[in-house]
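sequence first, predicted coordinates after that:
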Amino acid sequence: MPSPMVDDAREIKEENPFESMMSRFDRAAQLLDLDPDLYAVMRVPNRELKVYIPVRMDSGRIQVFEGFRVQHNFARGPAKGGIRYAPDVTLDEVRALAAWMTWKCAVVNVPFGGAKGGIVCDPQQMSQGELERLTRRYTAELIDIIGPEKDVPAPDMNTNEQTMAWVMDTYSMHARHTVTAIVTGKPVELGGSAGRREATGRGLLFVINEAIKRFKMTPPQTRVVVQGAGNVGGTAARLLYEAGYKVVAISDIHGGIYNPNGLNIPDALEYLRQTRSFEDYPEAEQVTNQELLELDCDVLAPCATENQITSHNADRLKCKVLAEGANGPTTAAADSILHEKGVFVIPDILANAGGVTVSYFEWVQDRMGYFWREDVVNQRLQEVMVASFNDVCRYAERHKVDTRTAAYMLAIDRVAYDTRMRGFYA
């Protein structure tokens, strides 16, 4: 019997996002019989930058923050990826997320490579002024490696439209002219795209719509559990509710609520907005985030954070469809368990690609100085998400693999083709 120390080591490895990403990449590359030279190039990032950011705090003292930017791949176009602020950001996490962005862009056939950034900080303990000074200095540190043709940042965990406006302004001051295409996820008034804020949640709705057709179900028959009530989870829950789905549970970081007859999602989200918690919500029973994942449902949509479904709880899931709104909510070690249970997985690199798709639309609109109506944005998003869902399903059927492996294979195949055609400059 393994010792507790060995078990702990396995768990740490299982929940390392870079290890999960690489194990899936390796499996897909092997099934594709990827050329060893291409494998050697594609498995590593193009560039990793680590910076130390001195910021004058409101107290007058200087505090030095650690920041990262990883640019994984440029074969298909400029790098693209968000910036997250969190106390537990690590280089491994940022490295994994950058690679995920490469595969995500390739799955939906958007001409970007992958990147990601992060700063180790606790934004809940910082003032608006401190966050602005942190953002501007971080942008200045990245100034030589970002740009509309190089690397286009976006919001991520604990960053938002205001953060992107600061990045855009700082970059524009250095460029000596306004450069709206340097970031996406900006306010509409500063060159942002209509529909961008809801894009990830809306994209999730579109692929869930396609997935339930495979089970000959309709929205009113479909019970949905959503983990997370932020921009992705809250938006997805509301849009699913408006589309006629029976959303039976939803949660935030503190815990969730469950009503087997269905929740009034607009009412529940308004309660959360007012009280900052689902605690004591009168129309449902309380559940923990762990209990929520194991509720009986047709569609489970983890839209919170990484490593929620692991080898320890995957066998207790009771959903037919797992729609991954978050990045990396399922560890690689859980994949085989879900496959054996017959769970239909819409993998994160497809399910939550609505955000990067509309980010691409925003970048295009900024570069041509002409902006689309929201209904046009949503229609084009639907076309991309439905086509990409069908591409992945066809790939899975043709190669006789699960949908996650198919999504990775499709993405790697596309990036490998472009890399091979471009050749290696030496």
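Yep, it's here. Numbers count the residues shown, from 1 in each chain.

switch to C-alpha atoms for all contacts and neighbour counts from now on
Fine.

relative to residue 78, how far out is the closest residue to residue 146 other than its chain neighbours?
Closest residue in space to residue 146, ignoring its immediate chain neighbours: residue 152 at 6.4 Å, by Cα to Cα, 6 or more residues apart in numbering. Going from residue 152 to residue 78 by Cα to Cα, to the nearest Å gives 7 Å.

more neighbours: the two, which one.
Under the criterion of other Cα atoms under 10 Å, the comparison of residue 152 against residue 78 puts residue 152 first, with 26 against 20.

that one falls within a strand, correct?
Yes - counting by DSSP: H, G, I helix; E, B strand; the rest coil, residue 152 is part of a strand.

pull the contacting residues for it.
78, 79, 80, 81, 146, 181, 182, 183, 184 (Cα atoms under 8 Å, 6 or more residues apart in numbering).

inside strands: which ones of these?
79, 80, 81 (DSSP state E).

look up how far residue 145 lies from the first one.
What it means is residue 79. 10 Å.

quick one: which of the two has more around it?
Neighbours were counted for residue 79 and for residue 145 using other Cα under 10 Å; residue 79 has more, 29 against 14.

hmm, the more buried one is touching residue 115, no?
Yes - under the contact definition of Cα atoms under 8 Å, residue 79 touches residue 115, with a separation of 5.3 Å.

now do the shared contacts for these two.
What both residue 79 and residue 115 touch, as defined by Cα under 8 Å, 6+ apart, is the set 71, 72, 73, 102, 151.

okay, pairing it with this:
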Amino acid sequence: MSEQISFFENVNKSFDKASKFTKWPQGLLEQIKAANSVLRIRFPLKRDDGSLEVIEAYRVQHSHHKSPCKGGIRFSENVNQDEVMALAALMTYKCAIVNVPFAGGKGGIKINPKNYSEFELQKITRRYTSELIKKNFIGPGIDVPAPDYGTGAREMSWILDTYMSMNPGMIDAMGCVTGKPVSQGGVRGRTEATGLGVFYGVREVCNTHKLMDKIGMPVGVEGKRVIIQGLGNVGFHTAKFFRAYGAKVIAIAEYEGAIFNENGLNEEEVLKHRKETGSILNFPGATNFEKSGDALEADCDILIPAALESVINQENAARIKAKIIGEAANGPLTPEADVILNAKGVVIIPDMYLNAGGVTVSYFEWLKNLSHVRYGRMEKRFTENMNKQILGQIEDLTGKKVNSTERAFIEHGADEVDLVYSGLEETMISATREIMDVWNSHPDIPDMRTAAYIVAINKVGTSYDELGIFP
């Protein structure tokens, strides 16, 4: 039996495949690949019942070609050093592709948060933060964590409070972490950012005439049949935006099973059903799949794995019927699956940039914290007043009046969430086009993932080169 390749080795395997299409010397490529700093922590936790437990945790700063490092903190029993290193590497490449001026970082605490009380989780989070502070692994200009699997705005607010208490008087302290509650310096639009970014990225691919002609599909997302695996934050919001823009979400899969309705599913009603019954199964009007994995193999146009790693692999890849796969999760396809699906002509939109909506909006939050001004505060009313004046002049000149709906739209001045959505849309469209241009630039570039890595390697390599580290 062959030895299983680690997640970090898989990332480096994709890196090596792409690096052949770049100009950088081998020494620089090795530096880009390397995880620069790895912090492994052990600390004691006194449980509510008085017992002691040793907690294992990590923080990896993959690259220092830019400052600060950026990446989420996950709470999971599966956390290990290899996984955190791989995710930190993907963050380096992800930030480069979407032109966010961060280097890659990642953190993890090896726990199942469901097994701990809120007070215990708070103690774990605060102690972890204090360890990061002591080792200089957190700060608005050093390393900026964010939510990930098993964490959210609550944990980020605990990190912020701990950091501020240990750095009194630091004016930019709010920028030490992103994904915070809006009342604690967070930004509107952060919750749905990753799912919305997935939608924008897939939509732009679907708007590419040459590619759609190649795979025999009409341009645009309207009317396309979508299957979503995972109804967590990312999967839910991806489904929401696809439905809002005219696509049909025909199947949703979760760990307890999957449901199908060829006329489309409403993700909000499915989520409500799950909260009431504890399962998405037996949703009114839908058919149950025998196994959750069966949904991945159902006939559809677009498949969005938005939950776990390696769900599409050597075993099931040949049975996948989707023509486009959008990797909303981290690493949902194995390298072996890539080979099989690429041979079938399936377009795989890679995770390393497609799920960059979270870090993009985290960047907006970080900028907001450093500028100490809410987006839209300076110009919203001015824009609305100006639009009212312009509309009034046009109505006077033409003698015609617009209806109330049109008036509200034209007069509206952008507030924070409008600007965040607009910035995210611009980011995902620009990144998609840049990757597509590279993919089309050389006949030997086999797929979109390789093209994305080439874009990332060239940007990180240029940063190192301009720093003069490798004269």
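That came through, no problem. Given the structure is predicted, the values throughout are model-derived calculations rather than measurements.

among the shared contacts of residue 79 and residue 115 of the first structure, which two are most distant?
The span of those, defined through Cα to Cα, is set by 102 and 151 at 12.2 Å.

need the overlap of contacts for those two.
Listed as contacting both residue 102 of the first structure and residue 151 by Cα under 8 Å, 6+ apart are 79, 115.

tally of neighbours for residue 380 of the first structure?
Count around residue 380 of the first structure with other Cα under 10 Å applied: 14.

what's it aligned with over in the second structure?
In the second structure, the residue matched to residue 380 of the first structure (TM-score structural alignment) is residue 423.

next one: residue 40 of the first structure
Taking TM-score structural alignment, the alignment pairs residue 40 of the first structure with residue 30 from the second structure.

for residue 111 of the second structure, which three-state class applies?
Per three-state DSSP, residue 111 of the second structure ends up coil.

what's the counterpart of it in the first structure?
Per TM-score structural alignment, residue 111 of the second structure is aligned with residue 121.

same question, residue 362 of the second structure
Checking with TM-score structural alignment, residue 362 of the second structure has residue 359 as its match.

could you say which helix or strand holds that match?
Using DSSP states H and E, residue 359 of the first structure maps to helix 354-368.

looking at residue 102 and residue 151 of the first structure, which is more packed in?
Taking neighbours as other Cα under 10 Å, residue 102 of the first structure and residue 151 compare with residue 102 leading, 30 against 24.

for the helix holding residue 359 of the first structure, name the packing helices and strands.
Packing partners of helix 354-368 of the first structure (3 or more Cα pairs under 8 Å, 6 or more residues apart in numbering; DSSP states H and E): helix 199-213, helix 374-399.

which stretches of the stretch 151-300 of the first structure form helices?
Counting by DSSP state H, counting those that start in this stretch, the segments of the stretch 151-300 of the first structure that form helices are 161-175, 199-213, 231-242, 265-275, 289-293.

quick one, which of those helices is nearest to residue 13 of the first structure?
Taking Cα to Cα, helix 289-293 is the member of these nearest to residue 13 of the first structure, at 20.7 Å.

how much does that closest one stray from the second structure?
Comparison of helix 289-293 of the first structure with the second structure after fitting gives an average deviation of 1.3 Å (mean Cα distance after the TM-score superposition for the first structure).

what number of residues lie near the match of residue 362 of the second structure?
If we define neighbours as other Cα under 10 Å, then residue 359 of the first structure has 28 of them.

what do you get for residue 246 of the second structure?
14.

aligned partner of it in the first structure?
Correspondence of residue 246 of the second structure to the first structure, assessed by TM-score structural alignment: residue 244.

I figured that match hits residue 224, correct?
No - if you go by Cα under 8 Å, residue 244 of the first structure and residue 224 don't touch, sitting 10.8 Å apart.

mind checking how far the helix or strand hosting the match of residue 40 of the first structure is from the chain centre?
According to DSSP H and E, residue 30 of the second structure maps onto helix 26-33. For helix 26-33 of the second structure, the separation from the chain centroid amounts to 26 Å (computed by Cα atoms, centre = their mean, to the nearest Å).

so which bits of it are buried?
For helix 26-33 of the second structure, burial by neighbour count (16 or more other Cα atoms under 10 Å) applies to 29, 32, 33.

contacts for that helix, please.
12, 15, 19, 63, 89, 457, 460, 461, 470.

just give me the match in the first structure for the third one.
In other words, residue 19 of the second structure. By TM-score structural alignment, residue 19 of the second structure lines up with residue 29.
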